[in-house]
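Asker: All I have is the shape, not the residue letters:
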């Protein structure tokens, strides 16, 4: 991020000088007035310039992308991170020769990267941004797997007239199953239970 300290005869003049040097607009920066300055006697004697500190506002997506790149690099893996901004979310796609290592068993590593990136991007944003981290089209493949699993277990719960507890999974995956089964049957409902890493979905038979 760019930042500098600028001076001028007035605060406004100092700000304009700083913006010109940074080649940024007022909406792109945060401004802190260090000294309002002093006109001095007759506008000459004892004059003190106004001093401001101008700092470029953090770009949430750039910050998150940089963070993700650093984490992957520290894992000893070379991968390119592509950011795709969509209306309600940002998708970070990982490309490289060893992206399978970034997915991990049942997507556990990818889910962890997604959670951390979610925290970073929203630390720098004044509105909530949903993050998806994907590699090798894993998210689409996983959704298909979850769809088949949800329908199979819902059928089992209906036939056996009992509740079925699934393994712990991230909220995004629980939501996929919930959405799939929301109109499945009047006899079936879904809800989440458990805390933290043990939070899981229950496919419940309405007795």
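Answerer: Okay, I see it. No experiment lies behind these values; they were computed from the predicted model shown.

Asker: Please make it C-alpha for all contacts and neighbour counts, starting now.
Answerer: Fine.

Asker: Buried residues, the longest helix along the chain. List them.
Answerer: Using DSSP state H, we find that the single longest helix of the chain is helix 138-160. Within helix 138-160, the residues that count as buried by 16 or more other CA atoms under 10 Å are 138, 139, 146, 147, 150, 153, 154, 155, 156, 157, 158.

Asker: which one of the residues you listed is nearest residue 85?
Answerer: Nearest to residue 85 out of those is residue 139 (CA to CA; 16.6 Å).

Asker: ok, so what distance separates that closest one from residue 92?
Answerer: 12 Å (CA to CA, to the nearest Å).

Asker: now residue 115
Answerer: 12 Å.

Asker: With neighbour numbers in mind, choose between these two.
Answerer: residue 92 (23 against 15; other CA atoms under 10 Å).

Asker: then this one, side by side with the first:
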């Protein structure tokens, strides 16, 4: 749905008209305010914000406020999935030790976006390729754990605690590469862990 025009005798009336069509979450600008023979007429242009556009603008503002030069790439997929890649120099502070700040940063952006939209948005942010490199190491670790399970004929194995975004990667890697196994998260933050189990 693109931009739509709504009119009313006041801004509030025009906004209420837009709300009845677009729901609670929309943005608008006043395009015309005039007085005629029949009274005041206000015209607004309203639209539903696009999650990927909001994410990119928010991240650009944060990088600018931090004094960092960064290029931000955003891809939005079906079912509200948004992938962000941020490239630049001197961005290690946004990653933190073992990616802990990146985990917090991603969670913060995710919560801000959830406040703007009715439907949940699944957000994934990678900075300077850190997650991509980490995913390769996690895949190697998973392979070794599964080989160990098979050599010992174990039904399951529990991994060490890891941050939220690493758990997401592990769940995805096991699903994609090891169909005979499944995963589940358990425990409380910051010690939440993953268990890898044989299927059946």
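Answerer: Thanks, I have the structure now. Worth saying up front: this structure is predicted, and the values here are computed from it rather than measured.

Asker: just to revisit the earlier point, tell me which strands and helices the longest helix of structure 1 is in contact with?
Answerer: helix 171-181, strand 188-193, strand 200-205 (3 or more CA pairs under 8 Å, 6 or more residues apart in numbering; DSSP states H and E).

Asker: Reformat these as a markdown table; add distance to residue 122 of structure 1.
Answerer: Listed next are those as a markdown table, based on distance: least, CA to CA, whole Å:
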| stretch | distance to residue 122 of structure 1 |
| --- | --- |
| helix 171-181 | 17 |
| strand 188-193 | 24 |
| strand 200-205 | 25 |
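
Asker: Against residue 30 of structure 1, how distant is residue 4 of structure 1?
Answerer: 11 Å.

Asker: any shared contact partners between the two?
Answerer: Residues touching both residue 4 of structure 1 and residue 30 by CA atoms under 8 Å, 6 or more residues apart in numbering: 54, 55.

Asker: Please pull up the helix or strand immediately following the helix or strand residue 55 of structure 2 falls within.
Answerer: Assigned by DSSP states H and E, residue 55 of structure 2 belongs to helix 51-65. Next along the chain after helix 51-65 of structure 2, taking DSSP H and E as the criterion, comes strand 70-77.

Asker: so that next one corresponds to what in structure 1?
Answerer: The aligned range for strand 70-77 of structure 2 in structure 1 is 79-86, by TM-score structural alignment.

Asker: Any buried residues in the matching stretch, and which?
Answerer: 79, 80, 81, 83.

Asker: Tell me who's in contact with the residue nearest to the last one when sequence neighbours are not counted.
Answerer: Right, the one you point to is residue 83 of structure 1. Spatial nearest neighbour of residue 83 of structure 1, excluding adjacent residues (CA to CA, 6 or more residues apart in numbering): residue 92 at 4.6 Å. Residues in contact with residue 92 of structure 1 (CA under 8 Å, 6+ apart) are 65, 81, 82, 83, 84, 131, 132, 133, 134.
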